[in-house]
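Enquirer: predicted model, plus sequence, below.
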Amino acid sequence: MTLSKAFYLLSPRNFALKSKIPLRSFARGYANSEVLRKTPLYDFHVENGAKMVPFAGYSMPLTYGNVGQVASHHHVRTKAGLFDVSHMVQSNFRGKTATEFLEWLTPSSLSSLKPYSSTLSVLLNEDGGIIDDTIITKHAVDAFYVVTNAGCRDGDLAWIKQKLHEWNSGQGKEGPVEHEVLEDWGLVALQGPEAASYLQSLTSFDLRQLTFGTSAFVPIEGGFNVHIARGGYTGEDGFEISIKPLQTVEVTELLTKVPVQLTGLGARDSLRLEAGMCLYGNDLDETTTPVEAGLSWVIGKERKELGGFIGAETVLKQLKEGPKRRRVGLVVEGAPARQGAKIVEPTTKEELGVITSGIPSPTTGKNIAMGYIKNGHHKKGTQVAVEVRKQLRPATLTPLPFVKANYYRG
């Protein structure tokens, strides 16, 4: 095989075409001249037959061996899969005014969040646009564990550094806030209906104590102590497990026995879309507000009234008056719609919006998509048309998620 042929076969475009996953999902944040980062599990992936592709500046597994994306998808829906998400940025925020700082940086109500509970949130710019989506876990009033996206790493860290400087120089006079990036820590996601029973076999900790959106430091077989948060990106029951440097491979090996199967980016994308979850860079960006994105629920009740967070002016105005567009789910007939496809009114052909993510759904057997549509045209059941390969395909606006979530709530 020639070198040029090998690069073609291993290119993100070729894999995207074969697995029907949008190329942008793999190429975002990557330039040809960039040296790809590697997670602590890179060698482990290669040894297990992973097909590695560029994603968010990292070399990440798309699939493993001869197990295709659809088969991996079904395995997570019926049994359990393990994803390497160590490319995500894990951080600790500590300090007397950590709660107040993060309530300025995000629109979430963290004061009322119970210890060892988590919430989805967003980092907003001054205009209310989403810089990134994030999971915030409160360990104590002065200690938070925060996970942000790899593709936004440099921008997020620069923004946080700038806002920390402003805070510690002024608003945070009662006590500075410190930010620690957990470099080289592992992060894996164990997802699926058999995830809990398998993980329980490795620990004396009663996992029934952990409900969706809660976390704990948990001892597991082999003398390891890991941070486990119940939740994930698939809509299934599962856990995101943060692991100390130098222990990631050993812990991951423990977690990948039958019935758990190593799972890559291909299945991760189709699972999250069926679950109605956004992918930053596709469904969210700095021109999109949480109100437009259908994420108003991450904004605390009192914060909707009082504001006090970056970007509040725009967000509160949209909450009161309504946004110009809204994120919607669609089922498209005939052929799958991809990112960038136009949404139009079927009779007048008026352009109403655009598709941001779309796939043939392995679970439902339908062509599903998410996108943004003009306010007033967003009601479920509305008939629209989507331009696919220069043809207008009938589509119906459908409530999210496409597949019912199976979170464990006790």
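Expert: Perfect, I can see it now.
Enquirer: alpha carbons only for contacts and neighbour counts from here, please
Expert: Fine.
Enquirer: ok, Pro54 touching Ala27?
Expert: Yes - at 6.2 Å, Pro54 counts as touching Ala27 under the criterion of CA atoms under 8 Å.
Enquirer: quick check: neighbours shared by those two?
Expert: Contact criterion CA atoms under 8 Å, 6 or more residues apart in numbering; residues shared by Pro54 and Ala27: Pro12.
Enquirer: below is an additional structure, to be compared with the one above:
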Amino acid sequence: MAEIQSDNLNKTALFDLHVELGAKMVPFAGYEMPVQYPLGVKKEHLHTRHQAGLFDVSHMGQVKLTGANAAAALETLVPVDIIDLPIGKQRYALFTNTDGGIMDDLMVANYGDWIYVVVNAACKEQDIAHMRANLGDGIELEVLDDRELIAIQGPKAAEALARIQPEVASMVFMDSREMSIDGVDCIISRSGYTGEDGYEISIPSADTERLVRLFLDQPEIEAIGLGARDSLRLESGLCLYGHDLDNTTTPLEASLIWAISPCRRATGERAGGFPGADKILDQISNKNWTRKRVGLLGAGRAPIREDAELFDAEDNKIGIVTSGTYGPTIEAPVAMGYVDTAFSALDTSVFAEVRGKKLPMTVSRMPFIEQRYYRG
């Protein structure tokens, strides 16, 4: 029997199914969400790495932008090339504030006569208000609150989903298409948050449970909770907004320079023109940021958790852990955090304070596992 927390929280269209499957439900971003199922977090994590996992991510915000200049309008809010995003493609983007801090990270897909935007659950009200206030006249913003969002992730995801809709097999990483799955009109991208191949599928709420039951009937696919989603994304070096990214952290500090399109940088033809551009472009030009997000590998088996302080060999505080867990795939503690740039080089030794003890860690390359996105 599922553990149920509070009737005051929002529920996704899959709430009853989660309960039926024996999920432990917890509050997350204003919703009751499944943190794990009877299989347990470690086995759910490994099942996703070896076969395929299904995640309910319907708490995320889905938005449709229409208007002749929707791409150009959205480009004024992000340091990313939206105008030249090809039809049928999706791109990672950042909302920045006037100080160059990251307000949220998001996904943007071009459907030709409209733009599809997916924002983080905890930031969606802020993000929607931000877009409404700043996109300008002639841009219509529709919140798709009659749709759910699920993810199917893992090396067997394509094989399992293609059994139901063969067309998905022809997609490659960051493709985004409208297609019918068992008679239901869906928005589907070949992308995800685990480092594995997989898909994210937007489904009308009324049809979601039926389709999800069909997906779970496939022998490769198991229901996976937020606990394993977190350890999977951390092994893959992917940020969690509100932990590894926040509105005081610039893209350069967050090691996300790759998320600033070349045409938006100082030498690009469409350089600047987004909130905080002066600070961000100055950091690119002068390399003058003082802290950096890095990967950290623990030497023992004890996980190093968020908020653990980091020290150098002389016991000087040099940073803080922003995400940390034990990585079931690599069988070692994995973390990411921010350190003074002088300590950000690969293989630098640092020490995390845990219950009064200084545990050795090494600055390491991320992702900690090989990402297996399908690029064709």
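Expert: Nice, I can see it. This structure is a prediction, so every number in the text was calculated from the model and none was measured.
Enquirer: quick one: TM-score?
Expert: The TM-score (TM-score structural alignment, normalised by the length of the second structure) is 0.95; 369 aligned residues with a CA RMSD of 1.6 Å.
Enquirer: residue range in the first structure corresponding to stretch 220-231 of the second structure, please.
Expert: Under TM-score structural alignment, stretch 220-231 of the second structure corresponds to residues 259-270 of the first structure.
Enquirer: repeat for stretch 332-340 of the second structure
Expert: The aligned range for stretch 332-340 of the second structure in the first structure is 366-374, by TM-score structural alignment.
Enquirer: ditto for stretch 66-75 of the second structure
Expert: The aligned range for stretch 66-75 of the second structure is 94-103, by TM-score structural alignment.
Enquirer: list the buried residues of the match of stretch 332-340 of the second structure.
Expert: Within stretch 366-374 of the first structure, the residues that count as buried by 16 or more other CA atoms under 10 Å are 366-374.
Enquirer: give the residue farthest from the middle of the second structure.
Expert: Glu314 (35.8 Å; CA atoms, centre = their mean).
Enquirer: now for Arg233 of the second structure, how many residues are close by?
Expert: Neighbour count of Arg233 of the second structure, defined by other CA atoms under 10 Å: 18.
Enquirer: now do the one 10 residues further on
Expert: For His243 of the second structure, the tally of surrounding residues (other CA under 10 Å) stands at 14.
Enquirer: corresponding residue for it in the first structure?
Expert: Per TM-score structural alignment, His243 of the second structure is aligned with Asn282.
Enquirer: leaving out the residues flanking it, which one is nearest to that match?
Expert: Leaving aside its chain neighbours, Asn282 of the first structure sits nearest to Thr356 (5.4 Å; criterion: CA to CA, 6 or more residues apart in numbering).
Enquirer: what helix or strand is the one you found on?
Expert: For Thr356 of the first structure, the host element (DSSP states H and E) is strand 351-360.
Enquirer: can you list the neighbours in contact with that strand?
Expert: Here strand 351-360 of the first structure has contacts from 20-22, 270, 273, 282-283, 336-345, 366-374, 377, using CA under 8 Å, 6+ apart.
Enquirer: out of those, which are inside strands?
Expert: With DSSP state E as the criterion, strands contain 342-344, 367-374 from among those.
Enquirer: and those, which two are furthest apart?
Expert: Pairwise distances across these peak at 21.5 Å for Asn367 and Lys374 (criterion: CA to CA).
Enquirer: show me the helices in the first structure, by range?
Expert: 3-9, 12-19, 23-27, 42-47, 69-78, 98-105, 153-166, 195-200, 248-255, 265-274, 301-306, 312-321 (DSSP state H).
Enquirer: right, so of the ones you listed, which gets closest to Gly186 of the first structure?
Expert: Across the helices of the first structure, closest to Gly186 of the first structure is helix 248-255 (CA to CA), at 5.3 Å.
Enquirer: what does Gly298 of the second structure correspond to in the first structure?
Expert: Aligned partner of Gly298 of the second structure by TM-score structural alignment: Val332.
Enquirer: what about the strands in the stretch 101-250 of the second structure?
Expert: 102-110, 114-119, 140-143, 147-153, 176-181, 184-189, 198-204, 221-223 (DSSP state E, counting those that start in this stretch).
Enquirer: tabulate these (CSV), appending distance to Lys43 of the second structure and mean neighbour count.
Expert: Listed next are the strands of the stretch 101-250 of the second structure as CSV, based on distance: least, CA to CA, whole Å; neighbours: other CA atoms under 10 Å:
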stretch, distance to Lys43 of the second structure, mean neighbour count
strand 102-110, 29, 22
strand 114-119, 28, 20
strand 140-143, 36, 15
strand 147-153, 15, 26
strand 176-181, 29, 18
strand 184-189, 26, 19
strand 198-204, 19, 24
strand 221-223, 10, 22
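Enquirer: could the ones you listed go into CSV alongside distance to Leu65 of the second structure?
Expert: Compiled in CSV, the strands of the stretch 101-250 of the second structure are given as follows (distance: least, CA to CA, whole Å):
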stretch, distance to Leu65 of the second structure
strand 102-110, 10
strand 114-119, 5
strand 140-143, 5
strand 147-153, 15
strand 176-181, 15
strand 184-189, 14
strand 198-204, 16
strand 221-223, 31
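Enquirer: and these: which comes nearest Ala71 of the second structure?
Expert: Smallest distance to Ala71 of the second structure across those (CA to CA): 7.1 Å, for strand 114-119.
Enquirer: give me the stretch of the first structure that the closest one matches.
Expert: Per the alignment by TM-score structural alignment, strand 114-119 of the second structure matches residues 143-148 in the first structure.
Enquirer: mean deviation, the matching stretch versus the second structure?
Expert: Its aligned residues in the second structure lie a mean 0.5 Å from stretch 143-148 of the first structure after superposition (mean CA distance after the TM-score superposition for the first structure).
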